[in-house]
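Okay, structure incoming, though there's no sequence with it:
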């Protein structure tokens, strides 16, 4: 049976939506139409964080219970009005020298991406043509450690970064852990940013070795929070704020206040991920808690010279 298609026009762009009743999250009864509706409603806050960044999508054509694939290149049939940027991809697993990346700068492109069952949106720490303007601290708990322990480590990391004049902004990952996002000056390359993140992660690991690790080896992670400093490498991406995640129910990467992080760390509030609906309901109260990421931050200190 041919897929049902619905022509729509968004801000002067013509596109077709399809299979809106298809279940993307079968356990929650959440359809592709609801995925598109979610991304449309969160777009005013999400789009500024996607603008200018090469987008990696994780697509689930048959929902979260089916097969999925990562997609960096523009697929066949990409509308002519979608912004594409041809960028080098050294070390590509498919032996490609360049990829035509999709860049989501407008609502129509976001809706087009969502209609392709791109549930998860991941971006690098840099904008096209620039060095990194974000430092990302990814906090990954090894069971039995969980989000509560991540929140405790997040507060330690916040205070350590503050010593260097850096301000961190927390968000849940939408899965197990969380990230801290730090605006920095886009005048230092990825190697400098990664080196700084590694040094600070190792400092905290040495300070609290029973609870924190900065080592990649999975054998040392159980019961600890892994501070993944490697996320700042030029080839790495991080889930975008407000992105959905492919879980049994539709969770989303949700910006938090530091009061919420402290409450979760101390047990005053349950440490948990937030659903797409909960995130949307927070917007009227909180607005974009990550708005400061859109302005340049300071240069990182040169720890190697200290």
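Happy to help now that I have it. Predicted model only: the values in this text are computed from it and were never measured.

contacts, neighbours, all on C-alpha from now
OK.

helix or strand for the residue lying closest to residue 11 once chain neighbours are set aside, which one?
Here the nearest residue to residue 11 in space, its sequence neighbours aside, is residue 108; by CA to CA, 6 or more residues apart in numbering that works out to 7.0 Å. Residue 108 is part of helix 107-115, with elements assigned from DSSP states H and E.

second one coming, line it up with the first:
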């Protein structure tokens, strides 16, 4: 393993370790992961700033089981910002906040390959800033089928004056985000709206004889073969989705 080094990032000192460690089976190393996050930070940070960020860490590489980490590490630098967010029975948890390039590089050095963000800002956890449709392809379906459903959802949103933007989910599906720029939005209201739109898609695709594709809003996995699951539950207060530009 390479010796630890310290780098200066916009006046912050960040210690980097084990940079030659392979984190992807193809040979992609931690150094390359760190380099990616350093380069993408100016674009990615605005999407995660001000939020309670959950890390999914892969210290033994992505071909091993990773783990989710909500509590910001006690050994974090003194400049690393935190925020109190949803916790457990013992109370809230202090999450890391990614507010600058140095913070993103520090997280990358922990092998926090995936960054997951909630819909709400840390200073107003009860008010989602976006509504999300999570399209999960069941067996015998894929991202192209998710795109078909997303186009149907976009048409429904357009009819009520809403716009949405899509991104891949980090796994095999895709997600669609609707900005909520008006006061009064709630997590429950967002989830109910997403469910209602998903149910509209269920009916529309069930009556569309031009395609065998089905849609479901039912959680049970045995309801998903040949269908795209519209996961409306991602709008719950405690849920997060993988952040834009996250590996």
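Ah, there it is. Remember, predicted model here, so these are calculated numbers, not experimental data.

so the helix or strand following the helix holding residue 108 of structure 1 matches what in structure 2?
Downstream of helix 107-115 of structure 1, the first helix or strand assigned by DSSP H and E is strand 118-123. Per TM-score structural alignment, the counterpart of strand 118-123 of structure 1 in structure 2 is residues 112-117.

So what touches that stretch?
33, 48, 51-59, 240-243, 246-247 (CA atoms under 8 Å, 6 or more residues apart in numbering).

In strands only, show me these.
Among the contacts of stretch 112-117 of structure 2, DSSP state E puts 54, 55, 56, 57, 240, 241, 242 in strands.

Out of the residues you listed, which comes closest to residue 135 of structure 2?
The shortest approach to residue 135 of structure 2 among these belongs to residue 241, at 12.0 Å (CA to CA).

counterpart of that closest one in structure 1?
The equivalent of residue 241 of structure 2 in structure 1 is residue 238 (alignment by TM-score structural alignment).

By how much does the longest strand that structure 1 contains deviate from structure 2 on average?
Taking DSSP E as the criterion, structure 1 has its longest strand at strand 134-141. Once fitted to structure 2, strand 134-141 of structure 1 is off its aligned match by 0.5 Å on average (mean CA distance after the TM-score superposition for structure 1).

which part of structure 2 lines up with the next helix or strand after that strand?
Downstream of strand 134-141 of structure 1, the first helix or strand assigned by DSSP H and E is helix 147-163. Helix 147-163 of structure 1 lines up with residues 143-159 of structure 2 when matched by TM-score structural alignment.

same check, this time on stretch 51-67 of structure 1
Counting by TM-score structural alignment, stretch 51-67 of structure 1 corresponds to 49-65 in structure 2.

Repeat that for stretch 251-271 of structure 1.
Using TM-score structural alignment, stretch 251-271 of structure 1 pairs with nothing in structure 2.

likewise stretch 191-201 of structure 1?
Using TM-score structural alignment, stretch 191-201 of structure 1 pairs with 188-198 in structure 2.

what's the offset of the matching stretch from the middle of its chain?
The chain centroid and the centroid of stretch 188-198 of structure 2 are separated by 19 Å under CA atoms, centre = their mean, to the nearest Å.

how much does it stray from structure 1?
Averaged out, stretch 188-198 of structure 2 is 1.0 Å away (mean CA distance after the TM-score superposition for structure 1).

Quick one: residues in contact with that stretch.
By CA under 8 Å, 6+ apart, stretch 188-198 of structure 2 touches 131-133, 153, 156, 215-217, 230-237.

redo that, cut-off 6 Å
131, 230, 232, 233, 235 (CA atoms under 6 Å, 6 or more residues apart in numbering).

what's the counterpart of the first one in structure 1?
Right, the one you point to is residue 131 of structure 2. In structure 1, residue 131 of structure 2 lands on residue 135 (TM-score structural alignment).

quick one: terminal-to-terminal distance for stretch 113-128 of structure 1?
One end of stretch 113-128 of structure 1 sits 19 Å from the other (CA to CA, to the nearest Å).

now swap in stretch 77-96 of structure 1 and tell me
Between the start and the finish of stretch 77-96 of structure 1 there is a gap of 20 Å, counting by CA to CA.

Break down structure 1 into its helices, ranges please.
32-50, 107-115, 147-163, 190-207, 258-266, 276-286 (DSSP state H).

how about a markdown table for those helices, with mean neighbour count and distance to residue 125 of structure 1 added?
Formatted as a markdown table, the helices of structure 1 follow (neighbours: other CA atoms under 10 Å; distance: least, CA to CA, whole Å):
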| stretch | mean neighbour count | distance to residue 125 of structure 1 |
| --- | --- | --- |
| helix 32-50 | 19 | 10 |
| helix 107-115 | 21 | 19 |
| helix 147-163 | 20 | 18 |
| helix 190-207 | 19 | 9 |
| helix 258-266 | 17 | 22 |
| helix 276-286 | 14 | 23 |
